[in-house]
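Asker: What would the 3D arrangement of this be:
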Amino acid sequence: MQTKQQAFLIEEIWMLTFGGAFQHSGIYKANTKERERTYFRNMLRGYIEHTVLDNYKKEVTDQQHIENIIAICEYTTNFEEVLKAPINIGISQKLLNLALKYYWCLGILPEPPHFPVDRIIQLKIYKQPLVNWTQLTCTDAYMQIVKDVRVLAKKDNQSVAHWELVNFDRRVV
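Answerer: This is a model prediction of the structure:
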């Protein structure tokens, strides 16, 4: 793929990633100007691209992945003028896992260790009660969903990332 084509797709990926991670989350303070939101997203994207994603060029353990999710949460403490609060575990995992999924599908990075946890995938695994992923503040509930999918993925002889890719269907919900 040519550099301009890849750059275009990566721009689109980040637009989708931020949209997916921040939808219904209400992270911004009232009356925050769009240029301030854009600055925050650009800084966060830069942090993830230049600090976090390099870790995924090789296999990453669950613990390393969780540490990266937490590091993203901690990075957002630098933006108290824009955010109501630093982003939580649920929003951070969705942001990182979506980016990793897109980069994997484009062949830029290897298969990610997890998948974006959201309502759609919980409905697919019939997880009851559903966990409001935008409200997750600890990694325990997140990891329980990953473990539940591991059981299903193992039955299908698949990784969790591949299982989610095959079973995710936005149109069903």
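
Asker: use CA for all of it now, contacts and neighbours both
Answerer: Fine.

Asker: Relative to Leu152, how far out is Asp62?
Answerer: For Asp62, the distance to Leu152 equals 18 Å [Cα to Cα, to the nearest Å].

Asker: Alongside the first, I'd like the structure of this one:
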Amino acid sequence: MAAPRICVPGERLGSLDQYEASSGTYTRHGDVYSSLAGYVSVTKQSNGKITNVSTRFCKCIILCVADMPLKENFRGMIRKEDVRATEKDRVEMYKSFRPGDIVIAKVLSLGDAQSYLLTTAENELGVVLAQSEAGVNMIPISWCEMQCPKTHIKEFRKVAKVQPQHILAS
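Answerer: So this is what the prediction gives:
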């Protein structure tokens, strides 16, 4: 087994053609760079893409389960009460998710209309990739905010606390 690769902030990790930027990384000129010092790990994550957000729930397409990309689309839904583990009555869906966001979620059950009920009510679950209005991947700055590195505009999200073993790199 090879020794783990160590990276420093600003280090080029790979091309966007091969990898997707995640928490702890940023993109510039078609490449993925480290924004943190630590160990590099490449993994496939369970995720879904948000397609629609309303006041009571959001709809998404399930892209993969565990490390297995899906060959066909499955629909998922995250209800307002399944966004956070605490202060469930204070959740605002538009401050948690936006269309196009990529999230890590867990399946709760088979819901109605042949869609799965999903939850992000753990620290490790939530938005892992979001684009700003400027079309740039945003950087998480807290558990509830992400910031555009180009315009420095902050936007609310239910941000996943991505574990070190899930940070993408080459």
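
Asker: tm score of chain vs chain?
Answerer: The TM-score (TM-score structural alignment, normalised by the length of structure 2) is 0.25; 83 aligned residues with a Cα RMSD of 6.0 Å.

Asker: Toward the C-terminus, what is the element adjacent to the helix or strand in which Lys71 of structure 2 is found?
Answerer: Per DSSP states H and E, Lys71 of structure 2 falls inside strand 68-79. Under the assignment DSSP H and E, the closest C-terminal helix or strand after strand 68-79 of structure 2 is strand 102-104.

Asker: I'd like to know which elements that next one is packed against.
Answerer: Contacting strand 102-104 of structure 2 under the criterion 3 or more Cα pairs under 8 Å, 6 or more residues apart in numbering; DSSP states H and E are the following elements: strand 48-53, strand 126-129.

Asker: what about Cys70 of structure 2, neighbour count?
Answerer: That one is not Cys; residue 70 of structure 2 is Leu. Burial of Leu70 of structure 2, expressed as a neighbour count using other Cα atoms under 10 Å, amounts to 11.

Asker: I meant Ile89 of structure 1, not that one.
Answerer: 24.

Asker: What of Ile50 of structure 2?
Answerer: Neighbour count of Ile50 of structure 2, defined by other Cα under 10 Å: 22.

Asker: Would you confirm that it contacts Arg75?
Answerer: No. Using Cα atoms under 8 Å, Ile50 of structure 2 and Arg75 do not qualify as a contacting pair, with a distance of 10.0 Å.

Asker: Spell out which residues are contacts of both of the two.
Answerer: The overlap between the contact sets of Ile50 of structure 2 and Arg75 (Cα atoms under 8 Å, 6 or more residues apart in numbering) consists of 59-61.

Asker: Could you dump the residues you listed into JSON lines with distance to Asp31 of structure 2, secondary structure and neighbour count added?
Answerer: Listed next are those as JSON lines, based on distance: Cα to Cα, whole Å; DSSP: H, G, I helix; E, B strand; the rest coil; neighbours: other Cα atoms under 10 Å:
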{"residue": "Lys59", "distance to Asp31 of structure 2": "30", "secondary structure": "strand", "neighbour count": "23"}
{"residue": "Cys60", "distance to Asp31 of structure 2": "27", "secondary structure": "strand", "neighbour count": "26"}
{"residue": "Ile61", "distance to Asp31 of structure 2": "26", "secondary structure": "strand", "neighbour count": "20"}
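
Asker: before we move on, the earlier item: can you mark which positions in the strand holding Lys71 of structure 2 are buried?
Answerer: Buried residues in strand 68-79 of structure 2, counting neighbours by 16 or more other Cα atoms under 10 Å, are found at 75-79.

Asker: helix or strand for Gly46 of structure 1, which one?
Answerer: Secondary structure here is read from DSSP H and E; on that basis Gly46 of structure 1 sits in helix 34-47.

Asker: for Met146 of structure 2, same thing?
Answerer: For Met146 of structure 2, the element it lies in under DSSP H and E is strand 145-147.
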